[in-house]
Structures are given as C-alpha cells and as structure tokens.
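In: Quick one: sequence plus predicted model below, questions after.
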Amino acid sequence: MARHEVRLAGFGGQGIILSGYILGKAAALYDGKDAVFSQSYGPEARGGACAAEVVIDDDAVDYPVLTRPDILVLMSQEAAIKYSADMADDAVVLIDDDLVTAGAGRMVYGAPTTRIAEEMGRRLVANIAMLGFLTGATSVVGRAAMEEAIRTTVPPKTIDLNLRAFGAGFDHGQRAVS
C-alpha cells in the first residue's frame, strides 16, 4: 500500500471527527500501519461543515498534512463544496447519496448511509455505516481492524448497533466496487 490521504467531511453533529479518529486508530493500532489524524471545523457547534483528515502509510508518515486527498468521504453537500477542491485527479469519492450530489468526472461511489442508520433506529450511526462503506470499497484498512477500533471506541451499550451499521455499510462498499 502506498500513502493514503483520506478526508472525511460532513456537517457538525454527524460524527465526522469521531469517524476520523476511529479510522486512524484502526490503521495504527490494529492494522500495523502508521497514521496521523487531524480535524477542522467552523465555529458552529452543530450544522457547519467539518472535516477529519487521516494520513495512512505502511511506513512512517513523513509529512502529516494532506496535500492531495486520494480518498474523499462526503456526508453533506456543503462539505462537498468546501472540501473537494484539492483532491487528487484519480481520487475515489464516497458519498451518502441521499445527502450529496456527485460531481462529474470522478470515481464516485454512493451508499444511503444515513438511511441505513435511520432504518436501524439511530441516525447517529450513519458515520459508522459510512466507515463500513469506506472499508468495503477501498483497501485502506482491513475489516477486522476497523471493527476492533469501533468496538474499543464506542460506548459499550452501542457496540452491537455500531457493528451492524458498519456491516451494512461494508456490504454496500463491496457491491459498489464489484
């Protein structure tokens, strides 16, 4: 695996920052990779565009800042507008296709991650469904590593729900790229 620069973006309250943390944790603690995580968000507590950025590499990360993200995860239209400009020409773009309209000319895969979460009775796990979609559609981090990172991060009473949301997203990711 080469260096991967992953940007996850959405609006405040969707769990975007937590998603970046879990992705970095999965890579660094459970998948034997090096990872660096950073976050950015506006002054709004909820509702404004925010992003989590994770650099993942088999070797030591020598430059911890995204230069040209090769994987972009979008969970809101505002975030798509704000955070898409600097992505690599061959970037893989993963969207919640109920909330984001795909731009032309990119490798774009969509899954209804918010709807998946709503059907499970907890919209709050849409971010975890999206992590499943990311894991199923790319080779950035292994499934077992991501599941362990989820298991050791979310509140104990929500582990099963989060793992179900992850699994549903993962299945969508596998189908999207097959």
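Out: Cool, got the structure.
In: make it CA atoms for all contacts and neighbour counts henceforth
Out: Noted.
In: What helices and strands are in contact with the helix or strand that contains Leu94?
Out: Following DSSP states H and E, one finds Leu94 within strand 92-96. In terms of contacts (3 or more Cα pairs under 8 Å, 6 or more residues apart in numbering; DSSP states H and E), strand 92-96 is packed against strand 71-74, strand 107-111, helix 126-137.
In: can you list the ones you listed in JSON lines and add mean neighbour count and distance to Ala60?
Out: Below are those laid out as JSON lines (neighbours: other Cα atoms under 10 Å; distance: least, Cα to Cα, whole Å):
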{"stretch": "strand 71-74", "mean neighbour count": "26", "distance to Ala60": "19"}
{"stretch": "strand 107-111", "mean neighbour count": "19", "distance to Ala60": "28"}
{"stretch": "helix 126-137", "mean neighbour count": "29", "distance to Ala60": "22"}
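In: got a markdown table for the ones you listed, with distance to Asp57 too?
Out: Output for those, formatted as a markdown table (distance: least, Cα to Cα, whole Å):
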| stretch | distance to Asp57 |
| --- | --- |
| strand 71-74 | 13 |
| strand 107-111 | 22 |
| helix 126-137 | 16 |
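In: let's bring in a second model and compare:
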Amino acid sequence: MNNITRLVFSGSGGQGVITAAVILAETVVIHEGRNAVQTQKYGAAARGGATRSDIIIADGTINYPEVIQPNILVTLTQEAYNSYSSIVRPGGLLLTDSRFVETAKKVDAKKIELPMYDQVMDKIGKPIVYNICMLGTLIGITKLISPASIMKVLAKRIPADFLSMNERALDIGLGFGEHYNYKI
C-alpha cells in the first residue's frame, strides 16, 4: 500500500515557507527512506508576496507533483488562510499562527492555532527562524518524521553561526507540538 501525505505550506515571501518545505522533503528522502516531491509558487513580489509550497510524501511512487487537497495545511498569514483554507481535506489538519491568522471560516479539519511567531520572538528574538519553529510544531503534532533526521539536514544546510538558533527554534516548535496529536 502506498501511504501518501499531502501538505501545503503557505504564507508570504520572507517567512521561509519554501525553505521549510525543501528541508522537510530533503529529510524525508535522505534520512527517512521515503519518496518526496516539493513544488512552489510565488506571488507578484518575492518578498512580502504570497508563497505556497506543496510537499507530497509517499512510501511508493508519486504520480503528480502538485497538491490538490492537502491532508495538512499550514497558513502563516491571513491572505494564505483566506486563499487556501477551503482546500484542506476533510478530517485533515489546519495549522495556523494565532498572531497573524484569524480562523473565521468553518473548515472540516482539526484546527490548531498557536503563537509560533511570538514564541520565536520571545525566546530567540530573531524572526529568521520562524519557519523552523513552524516545522518543529508540525513534526511534534504529526510525528511525520524524526526530529533527529531533520537536525541532520539543518546541520548540513544552515551556516554554523546560525545552527544553534535553528536548533532552539525546532525545539520550541516540538514543545508546542507535543501537546497535540494528529494521526496521518
């Protein structure tokens, strides 16, 4: 059986949505022994414009690289939520940042709203690692991949001067996520 998980990360340029998706896909393929594909879309402006990244994770073949109806939808801005909240699969997971997103629409998904950005700013003081906190939160909630696996990719991709800050952001996210459970 080909177990497939479809994810959409959405936000605005500069939030690291696409970087987080690339890190997740790379971790899955290199350290988790599964298949993954990642695609991305940008809005009119590279920084500040809307961004979306699709990730498909599968035990077997992936036949189409874009996500139509994700099991997991992450929205980090109100614009992203307004644009994509209707596409989350019934029974799926909708993860939002409570600082930036008001979840007014009714969706047939488990909604988890957390102040990820505020925690990053309170504990680290640098918004550059917001995306890694989001990724840690998602991993903590879903147990989709091993935190040790993602740390291996971070150690390879992140400059040494920024690695400990990214590790802290991942830990903050994992701490958020451990209080929730979502079975994929």
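Out: Cool, the structure landed. Since this is a predicted model, take the numbers as computed values, not measurements.
In: still on that earlier bit, between the helices and strands packed on strand 92-96 of structure 1, which one is nearest to Cys50 of structure 1?
Out: strand 71-74 (10.3 Å; Cα to Cα).
In: what packs against the closest one?
Out: Against strand 71-74 of structure 1 (3+ Cα pairs under 8 Å, 6+ apart) you get strand 4-11, strand 92-96.
In: and the angle from the first one to helix 126-137?
Out: The one in question is strand 4-11 of structure 1. 150 degrees (axes from the mean of the first three to the mean of the last three Cα atoms, to 10 degrees).
In: The next helix or strand after strand 4-11 of structure 1 vs structure 2 - mean distance after superposition?
Out: If you walk from strand 4-11 of structure 1 toward the C-terminus, the next helix or strand you reach (DSSP H and E) is helix 16-25. For helix 16-25 of structure 1, the mean distance to aligned residues of structure 2 following superposition is 0.6 Å (mean Cα distance after the TM-score superposition for structure 1).
In: Now whichever helix or strand comes after helix 16-25 of structure 1: buried residues?
Out: With elements assigned by DSSP H and E, the helix or strand that comes after helix 16-25 of structure 1 is strand 34-41. For strand 34-41 of structure 1, a neighbour-count test (16 or more other Cα atoms under 10 Å) marks Asp34, Ala35, Val36, Phe37, Ser38, Gln39, Tyr41 as buried.
In: Tell me which two in these are the farthest apart.
Out: Longest span within those, Cα to Cα: Asp34 and Tyr41, 24.1 Å.
In: returning to what we had before: contacting residues around the strand holding Leu94 of structure 1?
Out: 70-76, 102, 106-114, 130, 133-134 (Cα atoms under 8 Å, 6 or more residues apart in numbering).
In: What is the mean deviation of it from its aligned residues in structure 2?
Out: So strand 92-96 of structure 1 averages 0.8 Å relative to structure 2 (mean Cα distance after the TM-score superposition for structure 1).
In: now that strand against helix 126-137, angle please.
Out: Going by the same axes, to 10 degrees, strand 92-96 of structure 1 is angled at 140 degrees with respect to helix 126-137.
In: Other residues contacting stretch 38-47 of structure 2?
Out: Counting by Cα under 8 Å, 6+ apart, stretch 38-47 of structure 2 makes contact with 12-14, 18, 21-22, 25, 49-56, 65-66, all of which sit outside it.
In: now do stretch 157-165 of structure 1
Out: Ile116, Ala117, Met120, Val125, Ala126, Ile128, Ala129, Gly132, Glu147, Ile150, Arg151, Val154.
In: which part of structure 2 lines up with the strand holding Leu94 of structure 1?
Out: Using TM-score structural alignment, strand 92-96 of structure 1 corresponds to residues 93-97 of structure 2.
In: longest helix of structure 2?
Out: Longest helix in structure 2, counting residues (DSSP state H): helix 160-177.
In: Tell me roughly how far it lies from structure 1 on average.
Out: With structure 1 overlaid, helix 160-177 of structure 2 shows a mean distance of 0.6 Å (mean Cα distance after the TM-score superposition for structure 1).
In: what's the matching range in structure 1 for that helix?
Out: By TM-score structural alignment, helix 160-177 of structure 2 lines up with residues 156-173 in structure 1.
In: and that stretch, how far from the chain's centre?
Out: 13 Å (Cα atoms, centre = their mean, to the nearest Å).
In: For that stretch, buried residues please.
Out: For stretch 156-173 of structure 1, the neighbour count (16+ other Cα under 10 Å) marks 159, 161-173 as buried.
In: How about stretch 114-127 of structure 2?
Out: Quick answer for stretch 114-127 of structure 2 (16+ other Cα under 10 Å): Leu114, Met116, Tyr117, Asp118, Gln119, Val120, Ile124, Pro127.
In: No more questions from me, cheers.
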